[in-house]
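Trainee: Provide a 3D model corresponding to the input given below.
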Amino acid sequence: MPGVEETTSWGQPTLKAHGKLWVWWSPHEDAPVFKVPFEEREILVEAEPETFFFTPHYKSHALVLVRPAKLDLAWAKANLIRVWRAQAPKRVLKAYDAEQQG
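Mentor: Have a look, this model is predicted:
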């Protein structure tokens, strides 16, 4: 996707979208970290605690960790697209949408 770059943060592989953290690996939890609204995080953790969780370190951030063995690729893709769109400058989003429509 436009504006996505692979980099490192805290010595770990990270993807940034439009210069902002997009998704990364938590070495302490050995799990990927995804951005989600707080309300969604609460629903995910309550509905699927064997899949989604957060630790005290992440409690005050709109983030959720996912147990790698339980990661649903369709959920991850939808989440990443949604976060990418939310972080995209309007001009990038407009060009991307126009390209997708053909």
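Trainee: contacts and neighbour counts: CA atoms only from here.
Mentor: OK.
Trainee: Could I get the full set of strands for this structure?
Mentor: 4-9, 12-17, 20-26, 31-35, 52-53, 63-66 (DSSP state E).
Trainee: of those, which approaches residue 43 most closely?
Mentor: Among the strands of the chain, strand 52-53 comes nearest to residue 43, with 9.6 Å by C-alpha to C-alpha.
Trainee: Let's compare: structure for the following, please.
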Amino acid sequence: MTTWEDVVRLASGLPEVEVSTWYRTPALKVAGKGFARLRTEAEGGLVVLCGHDEKAALLDSGDAAFFTTPHYDGYGSIIVDLERVDVDQLRELLEEAWRLKAPRRLLT
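Mentor: Have a look, this model is predicted:
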């Protein structure tokens, strides 16, 4: 099972990632902008920012590691089940989420 500590370790290789809070829950930010947060709601999981097309593709894949709730309808974010997600796929999702919020000077 992937833990919050694993998520932090996976994202720590990205420039200027900081561990912080967002909506009073543990989160990852770049330049003060959140790109992933640990949910404490009943369903749990990790909310990761993504494009709408990526979200649709992940949900359509049928992979049980990815889901959403009505609260996130219309938003570019996916909920990741840390007990089921493939670590390499999570790393890729975190990097893409980081890119969505990172300042231009950090993008290469």
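Trainee: Can you tell me which residue is spatially central in the second structure?
Mentor: Centre of the second structure computed as the mean C-alpha position; nearest residue by C-alpha atoms, centre = their mean is residue 48, 2.1 Å away.
Trainee: related to what we said a few turns ago, got the strands of the first structure as CSV, with distance to residue 91 of the first structure columns?
Mentor: As requested, those are exported to CSV (distance: least, C-alpha to C-alpha, whole Å):
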stretch, distance to residue 91 of the first structure
strand 4-9, 15
strand 12-17, 14
strand 20-26, 17
strand 31-35, 22
strand 52-53, 34
strand 63-66, 26
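Trainee: What is the equivalent residue in the first structure for the residue nearest to the centre of the second structure?
Mentor: Matched across to the first structure, residue 48 of the second structure falls on residue 34, judged by TM-score structural alignment.
Trainee: before we move on, what about residue 80 of the second structure?
Mentor: Using TM-score structural alignment as the criterion, residue 80 of the second structure maps onto residue 66 of the first structure.
Trainee: what's the burial count for its match?
Mentor: Neighbour count for residue 66 of the first structure, taken as other C-alpha atoms under 10 Å: 23.
Trainee: tell me the contacts of it?
Mentor: Residue 66 of the first structure makes contacts with 31-34, 51-53, as judged by C-alpha atoms under 8 Å, 6 or more residues apart in numbering.
Trainee: Could you rerun that using 6 Å?
Mentor: Neighbouring residues of residue 66 of the first structure by C-alpha atoms under 6 Å, 6 or more residues apart in numbering: 31-32, 51-52.
Trainee: Show me which of the residues you listed are buried.
Mentor: Neighbour counting by 16 or more other C-alpha atoms under 10 Å classes 31-32, 51-52 among the contacts of residue 66 of the first structure as buried.
Trainee: Widest-spaced pair of those?
Mentor: 32 and 51 (11.3 Å).
Trainee: For the equivalent of residue 39 of the second structure over in the first structure, which non-adjacent residue is closest in space?
Mentor: Here residue 39 of the second structure is matched to residue 26 in the first structure, going by TM-score structural alignment. Setting aside the residues directly before and after it, residue 26 of the first structure is nearest to residue 32 in space (C-alpha to C-alpha, 6 or more residues apart in numbering), at 5.9 Å.
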